[in-house]
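J.: Kindly generate the corresponding structure for this input.
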Amino acid sequence: MSVSTRRIALASGSAIAVLLIGIFAVTQQRGADVFADCRQSVIAGGAGAIGGAFTLVDENGATVTDRDVLTKPSLVYFGYTFCPDVCPADMGRNVAAIDVLDEMGYDVTPVFISVDPARDKPEVLKEWTDYLHPRLVGLTGSEEQIRAAANAYKTYYRVPENPEDEYYLVDHMTQTYLMLPGHGFVEFYSRETSPETMAENVACFVDHAG
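T.: Presented below is the predicted three-dimensional model:
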């Protein structure tokens, strides 16, 4: 075997070894993930990078933390009650999924966190959430509390500075987060996900959580 041929063979062998190590690592990581069969998305930094502790005010005016609210599997959404179309549509989808899950025998809590504290006082939230679903939990708080919660969930929103129009719009992201007790954040859903698809996927996660 010539020197050049030997070099090619060694290089090829090294490349194959690296490839096999990579495949083994991915397989091991997937095998260690109890939710591997349920995941539909890839989260940069891993699921543990999203979610965390928060302190907010519920629709009854009580100060609550994530430990008070997320006691069951929960679907968490950041929006605002004055939203003209996106938030009502997204939350309508979320509570429809909750109803499907109820029929399947799964108890899941829908949660709505306002990103518009100036207008979304507890009494406003209560009227809005009670209209959408009897189990929908509405959360608001100070600007600092809401910003901290949004940062923990890696979500974006922007309230106009000194708005002159009382019907101002708030720019915000629209993903819904699935949170599981003992696991934290495990999945998110886009606006395109149907209630039925969401319910089936949530059930998969709950089943695999044990």
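J.: C-alpha only now, for contacts and for neighbours.
T.: OK.
J.: quick check: longest helix of the chain.
T.: For the chain, the longest helix by residue count, based on DSSP state H, is helix 3-32.
J.: right, and the helix or strand after that helix?
T.: strand 55-58 (DSSP states H and E).
J.: who touches stretch 142-161?
T.: 50-56, 78, 114-117, 140, 168-173 (C-alpha atoms under 8 Å, 6 or more residues apart in numbering).
J.: buried subset of those residues?
T.: When the contacts of stretch 142-161 are checked for burial by 16 or more other C-alpha atoms under 10 Å, the buried set is 50-51, 54-56, 78, 114-117, 140, 169-170, 172.
J.: Can you show me the helices along the chain?
T.: Using DSSP H, helices in the chain cover 3-32, 66-69, 86-104, 122-132, 143-152, 195-209.
J.: right, so of those, which gets closest to residue 60?
T.: helix 122-132 (6.0 Å; C-alpha to C-alpha).
J.: most centrally placed residue in this structure?
T.: Central residue of the chain (C-alpha atoms, centre = their mean): residue 177, 1.5 Å from the mean position.
J.: Now do the contacts for that one.
T.: 74, 75, 76, 77, 185, 186, 187, 188, 189.
J.: Can you tell me the closest non-neighbouring residue to the last one?
T.: Counting by C-alpha to C-alpha, 6 or more residues apart in numbering, the nearest residue to residue 189 once its immediate chain neighbours are dropped is residue 176, at 5.1 Å.
J.: next up, for comparison:
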Amino acid sequence: MTLRTVRLLLWGAVAVTAGALVGAAWMLPGTASAPTAATASITPVGGEFALVDDDGRPRTWSGFRGRPVAVFFGFTHCPDICPTTLGELSVLLAELGERGDDLQVVLVSGDPERDTPEVLNAYLQSFDPRIVGMTGTETEVDRAFSAFKAYRRKVPTESGDYTVDHSAGVYLYDRDGGFAGTLDMHEDTEVRRAKVMRLLEGSGGGSASLNGLGDAWSTERDSIDPARRTG
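T.: As a prediction, this is how the structure comes out:
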């Protein structure tokens, strides 16, 4: 058994536990609920960007045409949501086997100050090798977050450091770059797998599908006003 296989098995266990805990917290009285699709923007979600990947190569959004894409916004210093989500995506890719080679999973960092290509590359060693990390200058990252209607905000911590609040949903796109909904970590594993299979089969729904869009505004904190997103 390889080290990567062990890591994927561990992430599977972590994902199940985290999902149960988050689901329970979501149902607690007084817990703020995420905005619904009815309150989310219906303008195009996604657009051109020019960033660099974790190997330092220039990448553009249009360069991903021809393959379904799953985009996640996060950062390497994230304590919980990011590693849990990337772990679950790694388990999903492993379960898909060679079929998963057709799905491009992209992590766009919301912390370009710390997340250089080298840092992203080292961080992603713990996850499926098919996941690509993206970063850039503050301006370039702002442009990418704005194009995808994603949210990020630097939040100072008591230690004098900072963390980053950010959109936590996984955005799905078809082979033509059309928005096809989201994956949400509150959903059952089978629901997420079914969404990805529809995407791979070419029936993801395109930009007309707003399946789970409200969940894409969820952040690591209990509640963030969607109007406070970048863009």
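J.: care to give me the TM-score?
T.: A TM-score of 0.70 describes the superposed chains when it is computed by TM-score structural alignment, normalised by the length of the first structure; 168 aligned residues with a C-alpha RMSD of 2.6 Å.
J.: returning to that earlier point: how close does the counterpart of the residue nearest to residue 189 of the first structure in the second structure get to residue 185 of the second structure?
T.: Residue pairing (TM-score structural alignment): residue 176 of the first structure is matched to residue 170 of the second structure. Separation of residue 170 of the second structure from residue 185 of the second structure (C-alpha to C-alpha, to the nearest Å) stands at 9 Å.
J.: more crowded one of the two?
T.: residue 170 (26 against 22; other C-alpha atoms under 10 Å).
J.: For the helix ranked longest in the second structure, grab the matching residue range in the first structure.
T.: The longest helix of the second structure (DSSP H) is helix 3-26. For helix 3-26 of the second structure, there is no aligned range in the first structure, judged by TM-score structural alignment.
J.: Tell me the gap between that helix and the middle of its chain.
T.: 16 Å (C-alpha atoms, centre = their mean, to the nearest Å).
J.: got the buried residues for that helix?
T.: 7, 8, 9, 11, 12, 14, 15, 18, 19, 26.
J.: Are there helices or strands packed against that helix, and which ones?
T.: helix 81-96 (3 or more C-alpha pairs under 8 Å, 6 or more residues apart in numbering; DSSP states H and E).
J.: Find me the equivalent region of stretch 47-61 of the second structure in the first structure.
T.: Counting by TM-score structural alignment, stretch 47-61 of the second structure corresponds to 52-66 in the first structure.
J.: my read: residue 109 of the second structure touches residue 134, true?
T.: Yes - the pair residue 109 of the second structure / residue 134 is scored as a contact, 6.1 Å apart, by C-alpha atoms under 8 Å.
J.: Not counting its neighbours along the chain, what's nearest residue 84 of the second structure?
T.: residue 15 (6.0 Å).
J.: separation between that neighbour and residue 196 of the second structure?
T.: 17 Å.
J.: In contact with residue 93 of the first structure, which residues?
T.: 194, 195.
J.: Try it again at 10 Å.
T.: Taking C-alpha atoms under 10 Å, 6 or more residues apart in numbering, we find residue 93 of the first structure in contact with 87, 99, 191, 192, 193, 194, 195, 196, 198.
J.: among the residues you listed, which ones are buried?
T.: Buried subset of the contacts of residue 93 of the first structure (neighbour count, 16+ other C-alpha under 10 Å): 87, 99, 195, 196, 198.
J.: Nearest to residue 105 of the first structure among these?
T.: residue 99 (9.8 Å).
J.: quick one: what's aligned to the closest one in the second structure?
T.: Aligned partner of residue 99 of the first structure by TM-score structural alignment: residue 94.
J.: ranking the contacts of residue 177 of the first structure by neighbours, who comes first?
T.: residue 75 (27 neighbours).
J.: Isn't that one up against residue 176?
T.: Yes - Residue 75 of the first structure is within contact range of residue 176, at 6.3 Å (criterion: C-alpha atoms under 10 Å).
J.: Mind listing the shared neighbours of these two?
T.: The overlap between the contact sets of residue 75 of the first structure and residue 176 (C-alpha under 10 Å, 6+ apart) consists of 91, 94, 110, 111, 112, 187, 188, 189.
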